[in-house]
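Novice: show me the folded form of this:
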Amino acid sequence: MITGNAPTEPAAPARGCTHPAGCHTGELPVHASATVGARFWLLVEHSGPWAARLEECRLPEEIHILIKRATTLGIRPQLIRRPGHRKPVNGGIHVMVADSAAAEPWMAEGVIAGPDDLDLDSVVAGVVPESCILVKEPVFLVCTHAKRNACCARIGLPLARSLAEILPDRVWETSHVGGDRYAANLVCLPHGLYYGSMSQAAALAAADAYRSGEVILDRFRGRAGIPEPLQAAEHFVRIHTGELSVGGVAVESSRSDGAVTEAFVRGNGARFRVVVEPMTLKTPCGMACAETITTYRLVTLDRLTPVLHATSALI
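Specialist: Okay, the predicted model is just below:
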C-alpha cells in the first residue's frame, strides 16, 4: 500500500495572469484538470476574429447553427485556424469531428455546404458521419483565444507556430479549451489528452509521444471527458507503474463518499484500488490571478492483482 502525496508534474495557475514571474512556469500541479465535458468534439475552421464566447462571435449563420446543435447534443464545439493564417475559408465549411469516449477513439473530417450535411447524431452514436472520412494522423490543438484570456495568445501563439513548422498539417490554433490558468494548453485528438503550462520543447515532446501512442507525465493534465477525481486516479497509477501507453491505464469503476473518491484502475497488467481527495493550493501570482487552485492528492494506492513473476509463469 502507498499512502500520502505521490510526486506530480508541476504546472501554472491563474486566469488572466499579468505577473512577470511565477505564473505559467510549472510551479503548481496540473494533473486532473482536463475538461470533463469533452467526450465528443466538433472543430470548425474559421479564421476569426473570435469573441470571448463562441455565441458572441461574428460567424456565418451556418456555423452558429452547427455550434448550437453540437452543444445541445453534448458535443464540444471548437473554432480552429491554421497558425499564422487569417485568410477566410472558401468553398464550404471545413469540419472535423471526434469521439474520445470510444473504445478506439477516432477522428474524421470533411467539407460541407451547410449544417444539414453533417449528421452530429451519428457522432454521439459513435459512427462516422457520411459526409466525413476518417483521419489517420493525430490532430493537435493549441489554445490561442486572446479575447478569452490574454495569456493564451501571448504564450500559445508562438507555441502553435513553432509546432506547426514541424507538423504543418496536424497543428491548429483553437478557441478556449478550458483551464486558462494552464496556458499554454495543448490538446491531442482523438483521445482528448490535455497538457498545460507548455513550453515549445515540452509541446514537441508531448506531440512526438502521442504519435508513438504514449503520454508524457510532465505537464499532463489528464484525459478529457472523465471526472477530475478519476483523472487523478489514473495519474497516480501511471506514476506508480511507469505505464505511459495512451490506453494502458483506465478506471474500471468508482464511488465517492463526500469529497473522497475510491476508484478501481487497471494498468500495467494489474488492478489497483486508488483513493484520492481534493486539496487546495495557493498560487504564486498574487492578486493578479486566482489566489488558489484545487487539485487532488493521493490517499492510498493498493495493488489488487499481483504481477506474475517469470519463474511462477513456468509452473
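Novice: going by C-alpha atoms from here, please, whenever you check contacts or count neighbours.
Specialist: Fine.
Novice: how about whichever strand or helix holds Ala250, which residues are buried there?
Specialist: Per DSSP states H and E: Ala250 is located in strand 249-257. Across strand 249-257, burial judged by 16 or more other Cα atoms under 10 Å covers Val249, Ala250, Val251, Ser254.
Novice: let's compare: structure for the following, please.
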Amino acid sequence: MADHRCAHCPGSHTGERPCLASATTGARSWLLIEHPGPWAEYVEDADLPGPVADALRRAARHGVRAQFIRAPRRRRRTPPLWVYTGFSGDTAPDGRPVTPWLEGRELADPAELAGLDLAAVAAGRPPGLGRPVAGPLLLVCTHGRRNACCARTGAPLARALRERFGSQVWETTHVGGDRYAANLVCLPHGLYYGDLDQRRAVAAVTAYHGGEVVLDRYRGRAGLPEPVQAAEHFVRAHTGILAVDGVTVESMVADTAVVRAGQERYRVQVERTDPGPCGGGCSENLATYVKRGMALLNGAALV
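Specialist: Have a look, this model is predicted:
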C-alpha cells in the first residue's frame, strides 16, 4: 500500500490550516456503489464485475462522480449491494431549479446496473433507481491506498458516527483534499467538512439534520467553483446565517461575487493566496482564500 502522508505539512490534520473553499468542484451528481474492498488506488482500476465496471465508465462519460461505499466494521460479500444516485446542485445544467435529492435500493445482481440512466442523473433528474432516500447519507473517506491519513483518521471516525447515526454513515473512497483528513461529505447537498475529530463531526452532522451548516471545519459545497465557495463562507461568517439554503451566490465575475443572504445582498471580493507546496517531500498545496472587501449592496462598505 502506498503510504502517502502529509506529515510535513504545517497544521496538517490539526485544523490549524484554513480549509474553506476546498470542496471538490467537479461533483454535483453522484453514483455510490457498495464494494467491500480492498479498494484500488483508483476505483476504475479495481477488479470489478462487468456491470459495475461499465457503470463506472458511463458515470465518467456523463460527469457523474462515482464512489465506492461500505459499512464501517462490516465487509459483507456482494451481491446484494446497495447503490445510490443523487444530485447536489440547486440548479440543473440546463438552468432548471432543482431540489437536491437521493434515491437508492439494494440490488440482488450487479447486472441491474445496466439499466441505470446516468445521463438523467447528470441532468439532475432521478433515474428511478429506487425509493427516494428521506434522510442524509454521510460519507467518511477511509481510502488508505490514496492517503494513509484517510484510513488512520477516517476509519475510527466512521465507526463512531455509525454507532451514533446508524445506516446513514458509510466509509467511502477518495473525496478530494486528503490533507484535510478526516473528511466528511453530507449528501444530498454535497457539504464537505475536513480536519474532523469526533466532536466536530457529530456537531456537523447534527447541524445538517437540522438544515444548517457549521462553519468550523466547513470546506464548502461540492460542485461550486472555489471562489464561489469562499464568497459563501465569508458572507455566512459575517451574517451568522447557517441555513443550508440561506446563502446563495447569485453571480461571480473574476474575483467579485454577488451573494444573497436572507433579505440582503452583498458584493464580496475574494483573493486566492498560494504559498506553494508545503515542502519536506510533500506535494500538497496550501492555497486558500481571503476576503479583500465586502459591501452591502446599496449600502456602506463593510469590514
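Novice: for the two chains, what TM-score is obtained?
Specialist: The TM-score (TM-score structural alignment, normalised by the length of structure 2) is 0.90; 286 aligned residues with a Cα RMSD of 1.8 Å.
Novice: follow-up on the earlier one: for the strand holding Ala250 of structure 1, name the packing helices and strands.
Specialist: In terms of contacts (3 or more Cα pairs under 8 Å, 6 or more residues apart in numbering; DSSP states H and E), strand 249-257 of structure 1 is packed against helix 228-241, strand 260-267.
Novice: tell me how far the longest one lies from the chain's centre.
Specialist: So the one you mean is helix 228-241 of structure 1. Put simply, helix 228-241 of structure 1 sits 15 Å off its chain's centre (Cα atoms, centre = their mean, to the nearest Å).
Novice: any residues touching it, and which ones?
Specialist: 6-8, 31-34, 36, 217, 222-223, 243-244, 249-251, 254, 261, 263, 265, 267-268, 272, 274-278, 296-298, 301 (Cα atoms under 8 Å, 6 or more residues apart in numbering).
Novice: out of those, which end up buried?
Specialist: So, by 16+ other Cα under 10 Å, the buried ones in the contacts of helix 228-241 of structure 1 are 6, 8, 31-34, 36, 217, 222-223, 243-244, 249-251, 254, 261, 263, 265, 267-268, 272, 274-277, 296-298, 301.
Novice: which of those residues fall within strands?
Specialist: Judged by DSSP state E, those include 222-223, 249-251, 254, 261, 263, 265, 267, 272, 274-277, 296-298, 301 as members of strands.
Novice: which helix or strand contains the counterpart of Ala158 of structure 2 in structure 1?
Specialist: Counting by TM-score structural alignment, Ala158 of structure 2 lines up with Ala160 in structure 1. Assigned by DSSP H and E, Ala160 of structure 1 belongs to helix 150-166.
Novice: who touches the corresponding residue of structure 2 for Ala34 of structure 1 in this structure?
Specialist: For Ala34 of structure 1, the aligned position in structure 2 is Ala23, judged by TM-score structural alignment. Shown in contact with Ala23 of structure 2 (Cα under 8 Å, 6+ apart): Gly176, Gly177, Leu191, Tyr192, Arg219, Gly220, Arg221, Ala222, Gly223, Leu224, Glu226, Gln229.
Novice: show me what the first one lines up with in structure 1.
Specialist: Taking TM-score structural alignment for the superposition, Gly176 of structure 2 sits opposite Gly178 in structure 1.
Novice: so Ala201 of structure 1, which state does it fall into?
Specialist: Following DSSP: H, G, I helix; E, B strand; the rest coil, the label given to Ala201 of structure 1 is helix.
Novice: any idea how far Gly222 of structure 1 is from it?
Specialist: To Gly222 of structure 1, Ala201 of structure 1 is 19 Å away according to Cα to Cα, to the nearest Å.
Novice: now do Pro129 of structure 1
Specialist: For Pro129 of structure 1, the distance to Gly222 of structure 1 equals 28 Å [Cα to Cα].
Novice: what's the answer for Leu59 of structure 1, then?
Specialist: Using Cα to Cα, Leu59 of structure 1 is found at 31 Å from Gly222 of structure 1.
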